[in-house]
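Participant: based on what follows, work out the 3D shape:
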Amino acid sequence: MPLRKVYLVLVLCLLLAAQSHGQKRPNIIFILTDDQAAWAQGQYQGSQAITPNMDRIAQEGVYLSNAFVVTPVCSPSRASLLTSRYGYELGIDDWINEKGRSLTGIEPGLGIDAALPTWPKALAKAGYHTGLIGKWHLGSLDESHPTVLGYQEFSGFREGGTKTENPIFEIKGESQQMNGLTEDLLTDLALEFVDNHQSSPFALSLHFRAPHTNWLPVRPEDAAPFKSKNISIPEPNFPDLDTARTKSMMRDYLSSVKCVDRNLGRLLNRLDSLGLAENTILIFTSDHGYNMGHNGIWHKGNGHWLLNHPVASPNPNIPVDQRPNLYDNSLRVPAMIRWPGKIQPGTVLNHTVANIDWYPTILDMVGVTIPLQDTIRGKSFNQFLLGKSSGQRWDEDLFAVYTTKHQSKTQMRMYRTNKYKLIRDFLNPERDEFYDLESDPQEHINLIHSTDKRIIAQIKTLDKRLSQRMINNNDPLKHP
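Facilitator: Model (predicted):
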């Protein structure tokens, strides 16, 4: 063959190889559970949860041991995940109330602004086929529909919740009565999505409704391990704790978590059988943490007392059964990533990361650039995942926010380091808190009025950092 023809053949082969390489951009599956605490997953030390499939993701990839959210309740946390901004910047401070009774009434017109940049929009623009299956809770009206925020397909429910079985889903724009357990049905839809989009890079968000209440029913095999199990509770000696109710609720909650894990196994098996596992980034996390007897409460940032007798509150903004909080158990979430060939199996990342970091990290992982004009509060931790962070410094501090509106009225802001935590309630300053996390990781002893000079100095330091973070992030409260 003449040399010129050999040269042309080589050039053609290189072009085809480059094109083929471009087609191998990794798929993304982002799995988000609802109300799952970090302690409700097998990788967490001392966990009673039975989660072999969640554990598998961590063992085959990386376990993020210090993953948090910046608001410990559904809607603002999901908004922050989607936009890498704080809820107060988006007009979503608390969970969006479409039909329930609350102190502020219902909010049928509240929703996320369709003009906001989101990582699904960026992925769709980069050639990904994007889809959301499951819970939305960022607005029920069409102007805040998932398909105007970057998802090309949506199947699930726009509201904050749905039934545990026989739910009504929106599928292709139409309401459909479904028959079966909600988590099983959502997984069926996810498997169908994966089956239908094998030939092009896809980005699927699978938002389970569990383990949100109601926890039951689940399939018998999900509940069976906990029926006869001697359930332990985290703080059995907490004063006046209703231990019987706590154990019963913990049993049901862990059954719901196992239901999610069983369905996660179905998804993992489908990726294996289709040969997609090696080219799919799989991310698993939750929208916020949860308490189950921790500090005497259950629920999340809008916690409820779990005591035998109600706690009197002299503050009219805090009803008798409420304990609004920014405890670590409300903010800390399970988080694992599997990325074959990129992340070393069995990796543990101990750096503090937050849900506002997912946006820049996901785009960084697949080589999509964020436009300079977009406001992004988070930062990419991709280089730490890949083990290429030598010499890079990571900010371990966390700024969290929660203005409660529905069950109580507060304006909480938090600054947390690995050693200390400061919480200011700008509406109810008598509720301010300071914890020494090294000596008191359970956050039992509020040191805000301590006369210890060391503690006073630390409070002043964190107060300055909190003020600066509020200013930097355009917080309307603008702590002086």
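Participant: only C-alpha atoms from now on, for both contacts and neighbour counts.
Facilitator: Fine.
Participant: and the helices in the stretch 351-480 of the chain?
Facilitator: Using DSSP state H, counting those that start in this stretch, the helices of the stretch 351-480 of the chain run over residues 358-365, 382-385, 453-472.
Participant: which residues touch the second one?
Facilitator: It stands for helix 382-385. The contact list for helix 382-385 (Cα atoms under 8 Å, 6 or more residues apart in numbering) reads 62, 343, 349, 361, 362, 364, 365, 389.
Participant: next up, for comparison:
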Amino acid sequence: MKKSGKIRYKTVAAMIGLVVGLGQAAAEKKPNILYIMADDQRYDTLGCTGNPVLKTPNIDRLAEQGVSFSKAFATTPICCVSRVSVLTGQYARRHGVHDFFTQVPDLGKTYPGILQQNGYYTGFIGKWGTDEQNQEYFQRVSSFFDFWGGSMHQSNYWHERDCRFVKNNGTTDRTEFQCDCPPDARGAKGEQTRVGRKNIQDPIHQEIHVIPQKVEQFLSQRDADKPFCLSISLKAPHGPWGDYADEVKHLFEGVALPVKASVDVTDAENRPDFLKNSLMNPQRGSKLVRDPKMLQEEMRHYYRLIAGIDICMGKILASLKEHDVDDNTVIIYTSDHGHFLGEHGFDGKWLLYEESAHIPMILYDPRNPVQAQTSDELALLIDMAPTMLDLAEIKVPKDMQGKSLLLQLTDPAQPLRDSFFMEHLYGHGPKPPNHIERSEGVRTRRWKYINYIDQSGPQSEELYDLENDPMEMHNLAGNPEFTVQFKKISSQWRRYREELK
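Facilitator: From the prediction side, this is the model:
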């Protein structure tokens, strides 16, 4: 009997070992996914996208062995709406979130939800950005993920080293994540949007210190028998631009930063009054275009925040290597939208011009490294969810409107789409200056059409030939030579706005 018992024990042990081995093999077969999204970073602010001044060696490493999309765009250039489009793979027209106060419709139908249902260990770090002040909602969201390192409101750059947000382990106490930092000079405290580090005794910077620390927490606590999907939503380079880390505070001093030709007073003055008076432009945009010294200083702040992102990226890559998951972790780097730097007399984002909608996008798969490929196909943020599900070999739901980008990894010229819809329907306030002009449009490979849907008359529509006018300085909407093209693309806009609901 004793011998029989030993045989049974060995058999059971062998079976357990086989099951564990199969589980580990399955986890190894499925890639880990790391999705990193900057906030307000425009396309031309990386070394690998051609910036002559800004050095981003860690992000550039991804592009050197992956594919960089030269024509990647946000379909709605505003934080909250764009983030829901990423989560759902849908245009705002379908997912229905157009402001800061509406919740993600169904977390279970987002890419982290679907991945979790299919055996992935999921985590989120950084700015969540929807219904950002709702405590009850954030309790549910933080509980939804296996690991939570997210924050409410707009997130903050500076924290006490021992604040509750920093110390939270992301798992057993993940619903008790709210920051309890002291008030800033204006009286904002904790999770409220703070400026500077006044009253913080032992300050640490979110991008350079806190996020890498939380990535380390995630990798240390994850279920190693499961593949993981970690989504990181950075604060940078969103304002306040002066809240960069000490490590980058001397960068770009005395350096002349590149300014686009569309930072032009005449061009700014020729814009419709309803745009010149829209949110932020009277206070900052018109000043930036008229004051080169002010513009250069603001750009230095903005660039320093992006340099801080690259430091953060270097620490994250080191953590992946230390935990021996670097060779099976696919990394996507992008931004929720871009940002004006005085072009056309504008500041902020929101409008459908290239500076606001054109974003960096890099896809790196260490299992199939390639040699610095560039795809000129039209890639969108609504493609992020389908791409991640495709990586995990999960069928993409029919209600997702984006497309997987995996074919572009092996063939950057693989056709993706010829055009896409753009929309921004959040008006912010009813009257200037607390107002954003609502707009919709279509961008093709060559042309862009914009319709200011609450306006009428000749200035309510714009048409740009991006091949001959990449700076969007010459509106052709009223030019009889382009009537055929105008009718064609405006008809496409009317069709899209109905079909994409």
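Participant: export the helices of the stretch 351-480 of structure 1 to a markdown table and tack on mean neighbour count and distance to residue 160 of structure 1?
Facilitator: What follows is these, written out as a markdown table (neighbours: other Cα atoms under 10 Å; distance: least, Cα to Cα, whole Å):
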| stretch | mean neighbour count | distance to residue 160 of structure 1 |
| --- | --- | --- |
| helix 358-365 | 21 | 22 |
| helix 382-385 | 18 | 31 |
| helix 453-472 | 16 | 28 |
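Participant: among the ones you listed, which is nearest residue 401 of structure 1?
Facilitator: Proximity to residue 401 of structure 1 (Cα to Cα) singles out helix 453-472 among these, at 9.7 Å.
Participant: and that closest one, what does it pack onto?
Facilitator: Applying 3 or more Cα pairs under 8 Å, 6 or more residues apart in numbering; DSSP states H and E, one finds that helix 453-472 of structure 1 contacts strand 412-416, strand 420-425.
Participant: at 7 Å instead, please
Facilitator: Judged by 3 or more Cα pairs under 7 Å, 6 or more residues apart in numbering; DSSP states H and E, helix 453-472 of structure 1 has no packing partners among the helices and strands.
Participant: angle of that helix against strand 420-425?
Facilitator: What separates the directions of helix 453-472 of structure 1 and strand 420-425 is an angle of 60 degrees, with axes from the mean of the first three to the mean of the last three Cα atoms, to 10 degrees.
Participant: my guess is residue 62 of structure 1 contacts residue 336. True?
Facilitator: Yes. Contact criterion Cα atoms under 7 Å: residue 62 of structure 1 and residue 336 qualify, at 5.6 Å.
Participant: rewinding a little: dump the helices of the stretch 351-480 of structure 1 to CSV, plus distance to residue 172 of structure 1.
Facilitator: As requested, the helices of the stretch 351-480 of structure 1 are exported to CSV (distance: least, Cα to Cα, whole Å):
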stretch, distance to residue 172 of structure 1
helix 358-365, 26
helix 382-385, 34
helix 453-472, 41
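Participant: quick one: closest of those helices to residue 142 of structure 1.
Facilitator: Counting by Cα to Cα, residue 142 of structure 1 lies closest to helix 358-365 out of the helices of the stretch 351-480 of structure 1; the figure is 23.7 Å.
Participant: residue 16 of structure 2: how many residues sit nearby?
Facilitator: Residues contacting residue 16 of structure 2 under the criterion other Cα atoms under 10 Å number 12.
Participant: and it, how far is that from residue 22 of structure 2?
Facilitator: Separation of residue 16 of structure 2 from residue 22 of structure 2 (Cα to Cα, to the nearest Å): 10 Å.
Participant: what is in contact with these two at once?
Facilitator: Overlap of the contact sets of residue 16 of structure 2 and residue 22 (by Cα atoms under 7 Å, 6 or more residues apart in numbering) is empty.
Participant: burial measure for the equivalent of residue 175 of structure 2 over in structure 1, as a count.
Facilitator: Aligned by TM-score structural alignment, residue 175 of structure 2 pairs with residue 173 of structure 1. Residues near residue 173 of structure 1, counting by other Cα under 10 Å, number 10.
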